[in-house]
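S.K.: Sharing a model prediction with you, sequence too.
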Amino acid sequence: MKEKPAWSFNGYAGVLIIACLLAGTVFSFLEQQFIIGILCVIVAVTLGSGITLIQPNQSAVVMFLGKYMGSIRKEGIVITVPFSVRKMISLRVRNFNSNRLKVNDVNGNPIEIAAVIVFKVIDSAKAVFDVDQYEQFVEIQSETAIRAVATKYPYDSFSDAELSLRGNAEEVSNELRVELQERLKVAGVEVIETRLTHLAYSTEIAQAMLQRQQASAIIAARKQIVEGAVGMVQDAIMQLEKDGSVELDDERRVAMANNLLVSIVADQGTQPVINTGSLYQ
C-alpha cells in the first residue's frame, strides 16, 4: 500500500455549486417542474456528501465501498468522492515517552532505561491500512527497539575502544533511531530523533554496582598512571645517559628506575633521603 492523491476539487466552488442547485430546486418547484427540482436536489446532496474540511498538517484517507481511493493533504475545504468514508490522519510531529524499562546490558547487569521518540506520519495509506492502530504500533516497536539496543552495550566502560550506554549516549541514540526507523517504515512513520531520558542501574544492585564502578575506575586510573610512569622513567634514564653526564651500570640503573617509579606512582609525596657521605670513607 502506498499513498496516492484522491480526486477532489475546490470546496468553495463546490459550495457555490450546491447553493445554486438548491436555488434551482426552489425555483423548479415554484414553476412546478418537479423532475428538474428532484434532479437538482439529488446532485446537491451527492456533492454535499463529499464536503471535507482538512486542517493544516492533516491528511484525509478516502475510502469508497471498501476501496482506497487516495489521500488529500490540501488544507481547507474540498469536495471529494461522494458518499465516501474519510479518516483523518495527523501529519504533525509528535513525541512518545517510553516507560522506564528494566533490561540487562551486555554484561548481564540489570539496568533501567527510557527514551523519547520524535516521529511523524509521512505515508497516511500505510499508517491506516498496513498496521492496526499505528500509534500503538509505534509504542510497542519503540520499546522493543530500546530493549534490543540496550542489550548490545555495557552500562559503563573505562576503555575508549568500547562503547557504553552512559559514555556514548549520542552513538547509542543514533543506532536506536536507525533500528527504530527500520521497524516503523512499514507503518509509514519517519523517526526524526531519539534521545535517552533515563539510564541507571536497577535499584536492587545500584549500591553494589556503584562500588564496582568505583573500583573499576581506580584500576583503570592506576593502569594509566603506571604506563605513564614507565615511559617517564625510560625517557629520564635515556636522557641522562645520552648527555654523558652520568654513567650508570645495570645495578644503579635498576635502583634509579625503582626510585623514580616509587616517587611518580606513590599517592603521597615521597620523602627523599639525602646521602652526604660517610666519615670513614
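M.R.: Great, that's in hand. Residues are numbered from 1 along each chain as shown.
S.K.: When you work out contacts or count neighbours from here on, use the C-alpha atoms and nothing else.
M.R.: OK.
S.K.: Confirm that residue 191 sits in a strand.
M.R.: Yes: Residue 191 sits within a strand when classified using DSSP: H, G, I helix; E, B strand; the rest coil.
S.K.: Neighbours of it, how many?
M.R.: 23 (other CA atoms under 10 Å).
S.K.: For the closest residue in space to it that isn't next to it in sequence, give its distance to residue 185.
M.R.: Closest residue to residue 191 apart from its sequence neighbours, by CA to CA, 6 or more residues apart in numbering: residue 119 at 4.4 Å. The gap separating residue 119 from residue 185 is 11 Å, by CA to CA, to the nearest Å.
S.K.: this is the comparison structure:
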Amino acid sequence: MGSNIGTAETTARSLSGFTGVGLILLLVLAGLLGLLSTGYVPSAGADVLLLAGAGLCGLGVLLLLRGLATLQPNESLVLTFLGKYSGTVNQDGFWLVNPLAARKRVTRRLVTQEIGPLKVNDAAGNPVEIGMVLTWRVAEASRAVFDVENYPSYVTAQGETALRSLASRHPYDDEEYRESLATRQAGAARQAEGGVLSLRDGGDRLTATLSADLRERMALAGLVVQEARLSHLAYAPEIAATMLRKQAASAVIAARRTITSGAVAIVEQALNELEDRLGGVLDAERKAAMVSNLLVVLVGDRDVTPVVNTGTLYS
C-alpha cells in the first residue's frame, strides 16, 4: 500500500576507508614537508605560501578523518548534506563518505518487542487483557529516519492500534459471543455465517491477520514485520472471577448432561431386558418407580442407601 510513498532509498557515494587513510598520510607528509621547508627558501613570500599549504593539508586531514566511518553487519548510515538526503551506505566495512554530510546510524537487526498487555473490550463487550510479541526490523533506513518522527515509538503506537483493532473484532470466547448475540436477538444471523473466530481459539489464523495488518502499517516507515504473536490473553481482573465461576458452571452442566444422557440409555436398556426376561410389559406405575430409582442411583453424586420394599406398590 505505502511502498511507493516516502523517501526512496538510494546508495550514497563512498570510497574505501583505506583509500581515505592513504590520502590522509599523503597530506600529512605534504604538510610536514611544507613546514620543514620554510627556513630554507630565499623569500618571505615563499615561506607564507608553504605555511598556508601546510595549514590546508592539516584542514584536509581533519576533513578526511571526519569522513571515515565503520559499519557493522546489518547497520546503515544515512547521509544528509545541507538538509538534503544524499544516500545511504548499507554495506558493512570501512568507508570514506562525504565529511560535510550529517550522519545517522540505523540498525537493521531484528528487534523483539513486547507490546501490552492492554485492556480492551472484545467483540462481545467484555473487558480483556491482551498482549503480543512483535519481531521487526528496518528494511529501508531512509524511510525510517525521514518519513516518521521516531520509528521505535511509531512501532509501539501502531502495534497497540493493531492489537486493539484485533481484540475489538473478535470475542474472547466463541460461546460467550453467541450468548451475547442471542441476548440481543441477533444470534441467528451470525450463526448463519458459519461461526465466529475467537481470540482464545483463533491460533494461527489470528496471528496471520495480525501480521498482515501490521505489515501494511509498518511499510509506510520502511519497516518489515517478521512475526506478530499473541503472548497474553485473559479476562480483565474485574470480571475474571465471575467468568471463572461461569466456566466452572458450564463444565458442571456439560458433565451432568453427559451423565444424564448415559443414565437414560442404561435405564432404557434395563427396562427392555427386564421385560424380555419376564415375558411381559410392566405397567406404567412400576416403570416410573423403577426409572426413578435407577436414575437416582446412576445420576446422584453420593452413595445411595437402598430401601427394601417388602410389600407391594398397591398396599
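M.R.: Thanks, I have it. Not measured: the values here are computed from a predicted model.
S.K.: before we move on, back to that, can you say which helix or strand has the residue nearest to residue 191 of structure 1 in it?
M.R.: strand 110-121 (DSSP states H and E).
S.K.: what's the mean gap between that strand and the aligned bit of structure 2?
M.R.: Compared with structure 2 after fitting, strand 110-121 of structure 1 has a mean deviation of 0.8 Å; criterion: mean CA distance after the TM-score superposition for structure 1.
S.K.: Residue 119 and residue 185 of structure 1: who's more crowded?
M.R.: residue 119 (21 against 16).
S.K.: what residue of structure 1 takes the place of residue 21 of structure 2?
M.R.: Aligned by TM-score structural alignment, residue 21 of structure 2 pairs with residue 15 of structure 1.
S.K.: Over to that match. Which of the three states is it?
M.R.: Taking three-state DSSP, the label given to residue 15 of structure 1 is helix.
S.K.: dump the residue contacts of it.
M.R.: For residue 15 of structure 1, the contact set (CA atoms under 8 Å, 6 or more residues apart in numbering) comprises residue 48.
S.K.: and the gap between it and residue 100 of structure 1?
M.R.: Distance from residue 15 of structure 1 to residue 100 of structure 1, by CA to CA: 52 Å.
S.K.: cool, residue 208 of structure 1 as well?
M.R.: 21 Å.
S.K.: Who has more neighbours out of those two?
M.R.: Legend: neighbour count by other CA under 10 Å for residue 208 of structure 1 and residue 100, higher for residue 100 (16 against 11).
S.K.: what are the ranges of the helices in structure 1?
M.R.: Applying DSSP state H to structure 1 gives helices spanning 11-30, 34-48, 124-125, 134-150, 169-184, 206-243, 250-265.
S.K.: would you turn those helices into TSV with distance to residue 105 of structure 1?
M.R.: Below are the helices of structure 1 laid out as TSV (distance: least, CA to CA, whole Å):
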stretch	distance to residue 105 of structure 1
helix 11-30	56
helix 34-48	59
helix 124-125	36
helix 134-150	6
helix 169-184	13
helix 206-243	13
helix 250-265	34
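S.K.: Can you tell me which of those helices is packed in deepest?
M.R.: helix 124-125 (a mean of 26; mean count of other CA atoms under 10 Å).
S.K.: In structure 2, what stretch matches it?
M.R.: Taking TM-score structural alignment, helix 124-125 of structure 1 hits residues 141-142 over in structure 2.
S.K.: Now the most centrally placed residue in structure 1: closest residue in space that isn't a chain neighbour?
M.R.: Nearest to the mean C-alpha position of structure 1, by CA atoms, centre = their mean, lies residue 194 at 1.6 Å. Using CA to CA, 6+ apart and skipping residues adjacent in sequence, the residue nearest residue 194 of structure 1 is residue 117, 4.7 Å away.
S.K.: ok, that neighbour - contacts?
M.R.: Per CA under 8 Å, 6+ apart, neighbours of residue 117 of structure 1: 95, 96, 97, 98, 142, 191, 192, 193, 194, 195.
S.K.: Looking at those residues, spot the one nearest residue 166 of structure 1.
M.R.: Nearest to residue 166 of structure 1 among the contacts of residue 117 of structure 1: residue 195, at 12.4 Å, using CA to CA.
S.K.: any idea what that closest one aligns with in structure 2?
M.R.: By TM-score structural alignment, residue 195 of structure 1 lines up with residue 229.
S.K.: now residue 156 of structure 1
M.R.: So residue 156 of structure 1 corresponds to residue 173, using TM-score structural alignment.
S.K.: gap between the closest residue in space to its match that isn't next to it in sequence and residue 138 of structure 2?
M.R.: Among residues not flanking residue 173 of structure 2 along the chain, residue 198 sits closest, at 5.3 Å (CA to CA, 6+ apart). Taking CA to CA as the measure, residue 198 of structure 2 falls 32 Å from residue 138 of structure 2.
S.K.: more neighbours, those two?
M.R.: Neighbours were counted for residue 198 of structure 2 and for residue 138 using other CA under 10 Å; residue 138 has more, 26 against 21.
S.K.: Hmm, the more buried one is touching residue 219, no?
M.R.: No: with contact defined as CA atoms under 8 Å, residue 138 of structure 2 does not reach residue 219; the gap is 9.7 Å.
S.K.: one step back: contacting residues around the match of helix 124-125 of structure 1?
M.R.: 7, 8, 9, 76, 77, 78, 88, 106, 108, 222.
S.K.: any chance of those in TSV, plus neighbour count?
M.R.: Output for the contacts of stretch 141-142 of structure 2, formatted as TSV (neighbours: other CA atoms under 10 Å):
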residue	neighbour count
7	18
8	14
9	18
76	23
77	23
78	24
88	23
106	18
108	19
222	28
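S.K.: Next step: those residues restricted to strands.
M.R.: Assigned to strands by DSSP state E, the following of the contacts of stretch 141-142 of structure 2 qualify: 76, 77, 78, 88, 106.
S.K.: And the furthest pair within those residues?
M.R.: Going by CA to CA, the pair spanning those furthest: 88 and 106, at 10.0 Å.
S.K.: where's residue 165 of structure 2 relative to residue 75 of structure 2, distance?
M.R.: With CA to CA as the criterion, residue 165 of structure 2 and residue 75 of structure 2 are 33 Å apart.
S.K.: What lies in contact with stretch 18-29 of structure 1?
M.R.: 34, 36, 37, 38, 40, 41, 43, 44, 47, 48.
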